[in-house]
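> here is my input, please return the structure:
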Amino acid sequence: MKNYVIIVAGGKGLRVGGDIPKQFRIIGKYPVLMHTIRIFYRYDPKIEIILVLPVSHQEYWKDLCKHYHFDISHRIADGGETRFHSVKNALQLVTETGLVAVHDGVRPFVSEKVITTTFLAASKNEAAIPVIKITDSLRKISPDGSSQAVPRSQYCIVQTPQVFGSKLLKQAYEQPFSENFTDDASVVEAMGNRINTVEGNTENIKITTPQDLLFAELLSHNV
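A predicted model of the protein is given here:
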């Protein structure tokens, strides 16, 4: 069974600040995306890596690869109007039956253990995602401004990679786009499929803000 990973890096990084999109910012000695690709390559050197980039970013990425002598094999798919459309474009490059992981390009600190566990769970159940527990208290805000406490034990924080059987994921992405599709699991769930969860890792942050970049720089010294 062939393994694929679709690494989605279509964001412009406006919340990070500066002119360079967050997926190309340097942490440690390399751009964020290179760290992300390397972790999946270490997990499985034979994995088919599909990188999703806006057309306007692709030449810049190729220049970065030359500059950093980055030679891990990967293919590039065109980014779409939304994340949904970006993943749908990338799925056209999935030509063999197997397992497909979809991962945020700006999550460079997912652990190999989490990748392994998620792929294994998907091999048994077709749909698996990593999650972590919520440690803060939660409150639900009503339209009138009032709020009430909700039990945090009933909620979790969702991460990537989210792994699915290739046939299932392709079928799910034939559905019309909906604003309710916040991640790949929500797309698959819309067809009535159960989503299985595995334990994620707390370092698997999604780099979004300048503070995230500072934390990522600290984490990069430990990988």
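
> from here on, contacts and neighbour counts on C-alpha atoms
Fine.

> quick one, helices of this structure?
In the chain, the helices defined using DSSP state H lie at 32-43, 55-67, 83-91, 112-125, 166-172, 184-189, 210-220.

> turn the ones you listed into JSON lines, including mean neighbour count and distance to residue 103.
Listed next are the helices of the chain as JSON lines, based on neighbours: other C-alpha atoms under 10 Å; distance: least, C-alpha to C-alpha, whole Å:
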{"stretch": "helix 32-43", "mean neighbour count": "19", "distance to residue 103": "9"}
{"stretch": "helix 55-67", "mean neighbour count": "13", "distance to residue 103": "18"}
{"stretch": "helix 83-91", "mean neighbour count": "21", "distance to residue 103": "10"}
{"stretch": "helix 112-125", "mean neighbour count": "18", "distance to residue 103": "10"}
{"stretch": "helix 166-172", "mean neighbour count": "18", "distance to residue 103": "14"}
{"stretch": "helix 184-189", "mean neighbour count": "21", "distance to residue 103": "10"}
{"stretch": "helix 210-220", "mean neighbour count": "15", "distance to residue 103": "17"}
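
> for comparison, sequence B:
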Amino acid sequence: MAVELPEAAILVAGGTGSRMQSEVPKQFIAIGGQPILMHTIRRFYEYNPQIKLVVVLPQNQIAKWQALCYTHVFEVKHEVVTGGATRFASVKNGLAAIKTSDGIVAVHDGVRPFVPVAIIKAAFAVAAEKGNAVVAVPLKESIRQVFKTKSKALDRSQFRLVQTPQCFRLPLFRRAYELPEEPTFTDDASVVERFGQKINLVAGSYDNIKITTPEDLLWAEVFLKSLG
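The predicted model follows:
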């Protein structure tokens, strides 16, 4: 009988709201009457009420988040840690808050509030079996590679749009995050791949958008209403 591994999730929420054209950090903007980040946290709680939840925020946003939790009577248990100057540093800080020696950890964007619970479940399951799992979707549109004076069409079937969560066995993930930070580390998969690991893709969802612009916010409100 397989032993169930402890599970944790690091929710990275370091946005400022600049692309959203808002003075409110995007993870704190309300949709359906509550901050985006609360919706995101609930998805992981719905998946596993015992999961260890770590929220990574800039130092100057923590007091605001605590006030929002009080105002909205938000009682899903989670730990808040201070982020770093880069996403790599922020994930590393979140990882330090997880004390178990083994298990599965997911890293997820705090402004992806609509990730289906079934996809979270699939990513954790594949990571438990194969060491890692990265959620991704096929491209819907044609793409071209741009050079200085020309461009050329590429076969979009050979590419995927990478989403989160990205799940990893903890011992592997800790070792990968001992590497020096590099400019090519755009997500956690790139860090683990640099460590020499093959990345396993899991089918994602087009609903699992990252809310970054005013147009995304409009879509989010409509989508929430469609869920009832």
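
> quick one: TM-score?
After superposition, the two chains reach a TM-score (TM-score structural alignment, normalised by the length of the first structure) of 0.98; 222 aligned residues with a C-alpha RMSD of 0.7 Å.

> nearest to residue 15 of the first structure, of the helices of the first structure?
helix 210-220 (7.5 Å; C-alpha to C-alpha).

> that closest one vs the second structure, mean deviation?
Its aligned residues in the second structure lie a mean 0.8 Å from helix 210-220 of the first structure after superposition (mean C-alpha distance after the TM-score superposition for the first structure).

> where does that helix end up in the second structure?
Residues 214-224 of the second structure are matched to helix 210-220 of the first structure when aligned by TM-score structural alignment.

> can you give the contact residues for the matching stretch?
19-21, 31-32, 209-211 (C-alpha atoms under 8 Å, 6 or more residues apart in numbering).

> residue contacts, the most centrally placed residue in the second structure?
For the second structure, the residue sitting closest to the mean C-alpha position, by C-alpha atoms, centre = their mean, is residue 108 at 1.5 Å. Counting by C-alpha under 8 Å, 6+ apart, residue 108 of the second structure touches 9-12, 164-166.

> those residues in strands, which ones?
9-12, 164-166 (DSSP state E).

> can you tell me which two in those residues are farthest apart?
12 and 166 (11.9 Å).

> ok, so of the ones in strands among the contacts of residue 108 of the second structure, who is nearest residue 55 of the second structure?
Closest to residue 55 of the second structure, out of all of these and judged by C-alpha to C-alpha, is residue 11, at 4.8 Å.

> what residue in the first structure is paired with the closest one?
By TM-score structural alignment, residue 11 of the second structure lines up with residue 7.

> distance check, the residue of the second structure positioned farthest from its centre against residue 156 of the second structure.
In the second structure, the greatest distance from the average C-alpha position (C-alpha atoms, centre = their mean) is reached by residue 149, at 36.0 Å. Applying C-alpha to C-alpha, to the nearest Å, the value for residue 149 of the second structure to residue 156 of the second structure is 22 Å.

> do residue 46 of the second structure as well
Taking C-alpha to C-alpha, one finds residue 46 of the second structure at 34 Å from residue 156 of the second structure.

> which residue lines up with residue 103 of the first structure in the second structure?
Correspondence of residue 103 of the first structure to the second structure, assessed by TM-score structural alignment: residue 108.

> actually, residue 62 of the first structure.
By TM-score structural alignment, residue 62 of the first structure lines up with residue 66.

> and residue 83 of the first structure, by the same measure?
Checking TM-score structural alignment: residue 83 of the first structure goes with residue 87.

> what's the counterpart of residue 139 of the first structure in the second structure?
Using TM-score structural alignment, residue 139 of the first structure lines up with residue 144 in the second structure.

> tell me who's in contact with the match of residue 83 of the first structure.
12, 187.

> aligned partner of residue 182 of the first structure in the second structure?
By TM-score structural alignment, residue 182 of the first structure lines up with residue 186.
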